[in-house]
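Enquirer: The sequence isn't on hand, but the structure is:
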């Protein structure tokens, strides 16, 4: 059961006031007269705002004009320490202000705004209306997509639920938003894509393949560096010994491996030329010595250099 338009409006106004209060607090709570003066001094602002207008807006005594909210947010953002990006703060408040005027649909970007923006939002850990819409629009949520296009997964919705949800979305937000969001999803920019796995599930077999591909990429980069830096292994081992951030279990496992004389003989004598002659255990040891962390940062299908990020114990030398 949805709430009445009046209740939705009051809740949206309260959300806007809370967001402005957070911004005002982060700026050191300058007085209404100070904020008004800052707006007047800034020729880029769409309007001037009296100190009384600033006060009533921050207190939520009435629904302000958008130009008023935009001007106040812009100058407050620059007063924060460190300064915030005014355009980011203004965009955040715009959806709240539109919700007051338009109801729930006002919180959602238009199809054109979605096209011009990057990603789905939510970088601050809070779900955005676009993220929720993106999940509902994604057919992956409702059907088992053909194996040639994706990996097996359990749908979140039935097909009928998916159809009904998106019929309502089109009725509420228009066909343009739905179609643009669907196209973005099908092109690979879906909610959750940044995690590196297809949205909606984690597949053990997929994760094993991903880990193997990351390891292989790391080994290729290790060989590249060993050819150019013959003493890299020794320097990396020394760096690892002094790394106070190293996980205790990882260090304990490394010490267990180091107690094997035969394995350590392979590790300490390996060269790019003999790399394929030593054991896989030796490869893993060298990997652990040289690479502090390897993680997935890109979606499947990207080149390894864009998909995996390696953090070296000894940073790569700067060319030139």
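Expert: That came in fine, so what should we check first? If you're wondering where the values come from, they're calculated on a predicted model, not measured in any experiment.

Enquirer: all contacts plus neighbour counts: C-alpha atoms, from now on.
Expert: OK.

Enquirer: what's the burial count for the closest residue to residue 111 other than its chain neighbours?
Expert: The shortest distance from residue 111 to any non-neighbouring residue, by C-alpha to C-alpha, 6 or more residues apart in numbering, is to residue 177 (3.8 Å). Residue 177 has 22 neighbours, counted by other C-alpha atoms under 10 Å.

Enquirer: Same check on residue 227?
Expert: 13.

Enquirer: what helices or strands is the longest helix anywhere in the chain leaning on?
Expert: Longest helix in the chain by number of residues (criterion: DSSP state H): helix 204-228. The elements that helix 204-228 packs onto, with contact taken as 3 or more C-alpha pairs under 8 Å, 6 or more residues apart in numbering; DSSP states H and E, are helix 232-241, helix 280-290, strand 291-296, strand 308-312.

Enquirer: Check which residues of that helix are buried.
Expert: 210, 214-215, 217-219, 222, 225 (16 or more other C-alpha atoms under 10 Å).

Enquirer: ok, second structure coming up, stack it against the first:
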């Protein structure tokens, strides 16, 4: 298998590996040799050795698309509860892989792909680059359209900001892509559209988007602190256990996780260097140890450091 070893993992590669880990878990964690055998027995574009499966799932190298395609198709076919469509999963992974190989532009559909696709987000509701464009290209989000055409609302961005986003979009992805995105929006296929709703809507599932964004931002801040503060994790664990104001359900959830000895051993190895090899459960447990509270304080669209405020269990040391 021909691979391009990544000298240092970038965010796009981490996104790809996280998605592969989630799919592998949903498929029941089949062994590497089992996945390799299923690929060989099926009609797939590449033969992948068990070592190739391992390096791909662990994020040790960036493989060819045919390798990712074959692994994803086999894992999707193994998902039972609920089942997953292999073709749909392969389509979901293509922009993730392209973003690794081509940078940010690789994660975007081409103008033709946008024209042929339906809807702005996949069935799982995850945000895509096209979904963000769908929000920003919609003039509804920049101006208060006359009430005869849309329900009254407060614009999310200024008109000048909306124009600048459009100019940047055209510069980065071409006028055809921008115009097709705008046409789709004006025809009523806009992000957040509901059957029978007027041209105007509340922001779709904003709470879920905020939770996801806040978690990612919190993890980034955690990594920065772990890199420079010795024993921060251990001190935060002690502070969590001593926190009498902690929500009862949150405490029960963390204590339940602490009964898993293997998970706790994994957690105690957490460093910026090992972070990407830790499980999702470990990430959430560490988040609960270090961060007492995180929530939005700024409007949607601001950078995470301006939108969210973190209350740490162990306050950050003063900057020199």
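Expert: Alright, I've got the coordinates. None of these values were measured; they are calculated from a predicted model.

Enquirer: Overlay them and tell me the TM-score.
Expert: TM-score of the superposed chains, computed with TM-score structural alignment, normalised by the length of structure 1, equals 0.57; 196 aligned residues with a C-alpha RMSD of 2.2 Å.

Enquirer: before we move on, back to that, go through the helices and strands packed on helix 204-228 of structure 1 and name the closest to residue 148 of structure 1.
Expert: strand 291-296 (22.7 Å; C-alpha to C-alpha).

Enquirer: now the angle from the closest one to helix 280-290?
Expert: 100 degrees (axes from the mean of the first three to the mean of the last three C-alpha atoms, to 10 degrees).

Enquirer: Read off where strand 291-296 of structure 1 ends up in structure 2.
Expert: Per TM-score structural alignment, strand 291-296 of structure 1 has no counterpart in structure 2.

Enquirer: Name all residues that make contact with the nearest residue to residue 10 of structure 1 once chain neighbours are set aside.
Expert: Spatial nearest neighbour of residue 10 of structure 1, chain neighbours left out: residue 100 (7.4 Å); criterion: C-alpha to C-alpha, 6+ apart. Contact analysis of residue 100 of structure 1 by C-alpha atoms under 8 Å, 6 or more residues apart in numbering lists 8-10, 12-13, 106.

Enquirer: returning to what we had before: show me what contacts the residue nearest to residue 111 of structure 1?
Expert: With C-alpha under 8 Å, 6+ apart, residue 177 of structure 1 has these contacts: 109-112, 114, 170.

Enquirer: Which of these are buried, as a ChimeraX select command?
Expert: Only the buried entries of the contacts of residue 177 of structure 1 go into this ChimeraX selection, using 16+ other C-alpha under 10 Å:
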select :109,110,111,114
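
Enquirer: wait, which of the contacts of residue 177 of structure 1 is closest to residue 94 of structure 1?
Expert: residue 109 (9.7 Å).

Enquirer: That closest one: helix or strand, and which one exactly?
Expert: Secondary structure assignment for residue 109 of structure 1, by DSSP states H and E: no helix or strand.

Enquirer: Can you tell me the element residue 160 of structure 1 falls in?
Expert: helix 159-173.

Enquirer: circling back to that earlier point, work out the gap between the longest helix of structure 1 and the centre of the chain.
Expert: Centroid separation for helix 204-228 of structure 1 versus its chain: 24 Å, with C-alpha atoms, centre = their mean, to the nearest Å.

Enquirer: same thing with stretch 174-188 of structure 2?
Expert: Worked out by C-alpha atoms, centre = their mean, stretch 174-188 of structure 2 lies 25 Å from the chain centre.
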